[in-house]
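Asker: What shape does this take:
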Amino acid sequence: MEPSTPSSDVIPEKQLKIWKIFRNVGPDGEEILKTAKLAHSAAYNRGLVVTMTDETYSFVREGDDVCKILKIPELSGVQVEEFVTGTINFAVTVDRQVFSWYWGVPPAPVTGSLTGVQARQIALSEFEGILALSVGGDVHQWGLTQSENWRRAWTWTKIPKEHFGNQEVISIACVELTGVALTSKGMLYQWISGEGGTMPKKVRIAGSVPFKKVTGGSDFIAALTLKGEMRYLKIKHPGLISGGDTTTEWKTIFKDHKIQDMASCTWPGKVFVVELNKDARFVLSSPLPEASHHAPSFTLPSSLSMDELFSQNGDTSYQTISAQVKTRNKASDVLCNLWENKKLADVAFSVEGKVITAHRCILAERSEYFEIMFSREWMEATGGASSAIEVKDTKYDVFEALLFYIYTDLIKFKEDEDENIFELMKLADFYCQVKLHNECEKILINNISEENAFFFARIASSVNASTLEEKAMKFIADYQVLGDNSSPEKKPWRGFMDAFEKMSAALLNQ
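Answerer: Okay, here's the model as predicted:
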């Protein structure tokens, strides 16, 4: 085996050992794990590993103490990026090409309508049903079709985009033969595949706001709205569903909580992990078939990561495991240390009566604005050589976050802190920090909701956030939130009218 790259590029041992399949793998297995850049736990007795040299191995445990490790030649040297495992396994490469195989059978490129197609996502159910989503937003399904010689064969076929309202599909899920697709406009479409199946139909849920995520388990599919509401669909046997209209079967769960995220393992999929915030997650377990009349059960919130919760409750990873810590060069480490210890700091800023110290050379090197500020002419004109530089019209925390980013290239605030992120973007615009401004704008675009769309549409142009303004106005138009949010009790009339006038002008100019 060729020498491995530095250990910071491989998966840490403690990240692998939470999974049973990667424990007690013998000397050869341990050597492979030391160079693992990707890993996937398919079950307690099956796993896959890709090394830093792009060699792919299967780990199969045949007994309590015996782990059989085999190299997979067909997946070596092709730069695998992720795995999806179940009764059929899939490997997706860096260039989004797809290989499929059964355990014990060599992998081969997929055929049918997926031939040469770049795949964004593969969705499996526990027993039947496989869907694929292309980079272009097309949905493909695996099933029996009749060929030209009248023989029936299993193959991939594409579902015409017209069945999804000619919208781009951004995510898919399936359980048994029931498929659900989420479009770029936040709409859900549902259908039954296979013989006697149905074409996709739009899901209509009373009082529902746009959805942002969908995922499937062993016998129910869950969808998450932009407001953090979690809806789920209990899957019936396909023969019991008529016309594909299962609108009334979508139910709300955890009504009193705002859900941040959710995930499920592909197979066996009896476990969901629901995230309330970055420090609180709980496990939602689907009931066993003999107790199918019962609602799903759930655990108390925990600070454990999603990977840890899945490893403790199902032995199947919900996504392919990779190194979590990005490699930083030594220069970045030095800057971070200087920010933390303030050693040899030679400039001070006064914000809201509090002082922040920093280093002139670092700020001047990484910011054109500060380079000009610290020029001899500016310092002589302001008398700022020895006194603290007063900073007005901003908050202490926001200005500190600006300096923190200049040192570390990291945004200090959490992504759900819309107000602080917006103020930081505003400050970045003033201080000509283009990269920071763009990163803040992307975060805010992802956070657009009924509560803030009007504010963003009205104020974004004042901080040169044209994309945010465009997306906010599109959100208002697409989801028709004008009627629900235009009363004085809910939104200021000024904000409403400004946003409406901007949106109208934009539409007229198209």
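
Asker: C-alpha only now, for contacts and for neighbours.
Answerer: Noted.

Asker: by contact count, what packs against the helix or strand encompassing residue 506?
Answerer: Assigned by DSSP states H and E, residue 506 falls within helix 493-508. Based on contacts counted as 3 or more C-alpha pairs under 8 Å, 6 or more residues apart in numbering; DSSP states H and E, the elements that helix 493-508 packs against are helix 453-459, helix 466-478.

Asker: And this one, please, so the two structures can be compared:
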Amino acid sequence: MNNRSPVIIPRKRLNLWSIFRDVGPEVENILSSAKLAHVGEGKGFVVTLEDDTYSYISDVNNGEVNVTRIPELSQFFVGSIFLALTDDGALYSWINDHPMRYGVLKCDEDVKNLGRIQPGTLDWSQPDLTTLLATPHLVGGALTEKKVQTVALSFRGRVMALTTGGEVYQWGERGPHGSPEPVLIAQQHFHRQAVISIACTDHISVAINFSGEVCTYGVLL
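Answerer: Here you go, the predicted model:
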């Protein structure tokens, strides 16, 4: 049996990535206990010895690094956006890059996939835009007070959430309704039974109902 303690990543190894260089004292304290790190295209994640997870996103406008602690989670999903599901069934969403990296059009699509913001209501000049979009915030709307047990997320923007009660909610740029907020999918699409498993691509949603039947749909009117 291997009882070795986790090994802290040496600071000089973290310096191989620019996102971890020239950081302030608070961030330096986080990195001093990093046991896992993942970096790609101006963003990264760090897991500390205390099992805390932090998201790092580089601001393309001023070079600053925005660091956010991700809530205690049981599942983590990566696709067109990031989703984190906590042990008590709360779902958090945030975009996986700096809001202005690819321009407003790309961000408008990402915002619609978050499930918590109407795209047309954003002021792209507001200074706290990164905090609003690129840090974890609770998905509410129709999911308020619902406990989510799992999520399905496509690459370009179809998002499904399955609650502990067997209900399916969906939203996103390529969702069946194209809604920016969670919409309850009628049980008639699942032969009027509770759902036990979900999956999706950009163009189709799949669910398995309580009887084990596979139910699919694309666009719902």
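
Asker: for the helices and strands packed on helix 493-508 of the first structure, which one sits closest to residue 36 of the first structure?
Answerer: Counting by C-alpha to C-alpha, residue 36 of the first structure lies closest to helix 466-478 out of those; the figure is 39.4 Å.

Asker: Only the buried residues of the closest one, if you could.
Answerer: Buried positions in helix 466-478 of the first structure, judged by neighbour count with 16 or more other C-alpha atoms under 10 Å: 468, 469, 470, 471, 472, 473, 474, 475, 476.

Asker: Quick check, the fifth one in contact with residue 459.
Answerer: Think residue 472 of the first structure. No - under the contact definition of C-alpha atoms under 8 Å, residue 472 of the first structure does not touch residue 459, with a separation of 10.5 Å.

Asker: hang on, the earlier thing: what does the helix holding residue 506 of the first structure correspond to over in the second structure?
Answerer: Taking TM-score structural alignment as the measure, the second structure aligns no residues with helix 493-508 of the first structure.

Asker: That helix vs helix 466-478, what angle?
Answerer: Using axes from the mean of the first three to the mean of the last three C-alpha atoms, to 10 degrees, the inter-axis angle of helix 493-508 of the first structure relative to helix 466-478 is 90 degrees.

Asker: Could you check what's spatially nearest to the aligned residue in the first structure for residue 214 of the second structure, not counting adjacent residues?
Answerer: Under the alignment by TM-score structural alignment, residue 214 of the second structure pairs with residue 188 in the first structure. Nearest in space to residue 188 of the first structure, with sequence neighbours left out and distances taken as C-alpha to C-alpha, 6 or more residues apart in numbering, is residue 182 at 4.8 Å.

Asker: Check which helices and strands the helix or strand harbouring the one you found sits against.
Answerer: Counting by DSSP H and E, the secondary-structure element that holds residue 182 of the first structure is strand 178-183. Strand 178-183 of the first structure makes packing contacts with strand 169-175, strand 188-192, strand 211-216 when contacts are defined by 3+ C-alpha pairs under 8 Å, 6+ apart.

Asker: equivalent range in the second structure for the first one?
Answerer: Per the alignment by TM-score structural alignment, strand 169-175 of the first structure matches residues 195-201 in the second structure.

Asker: re earlier: the helix holding residue 506 of the first structure: which residues count as buried?
Answerer: When burial is assessed from 16+ other C-alpha under 10 Å, helix 493-508 of the first structure yields the following buried residues: 495, 496, 498, 499, 500, 502, 503.

Asker: try stretch 59-73 of the second structure
Answerer: Going by neighbour count (16+ other C-alpha under 10 Å), the buried part of stretch 59-73 of the second structure is 59, 65, 66, 67, 68, 70, 71, 73.

Asker: And stretch 155-166 of the first structure, by the same measure?
Answerer: 155, 156, 157, 158, 164.
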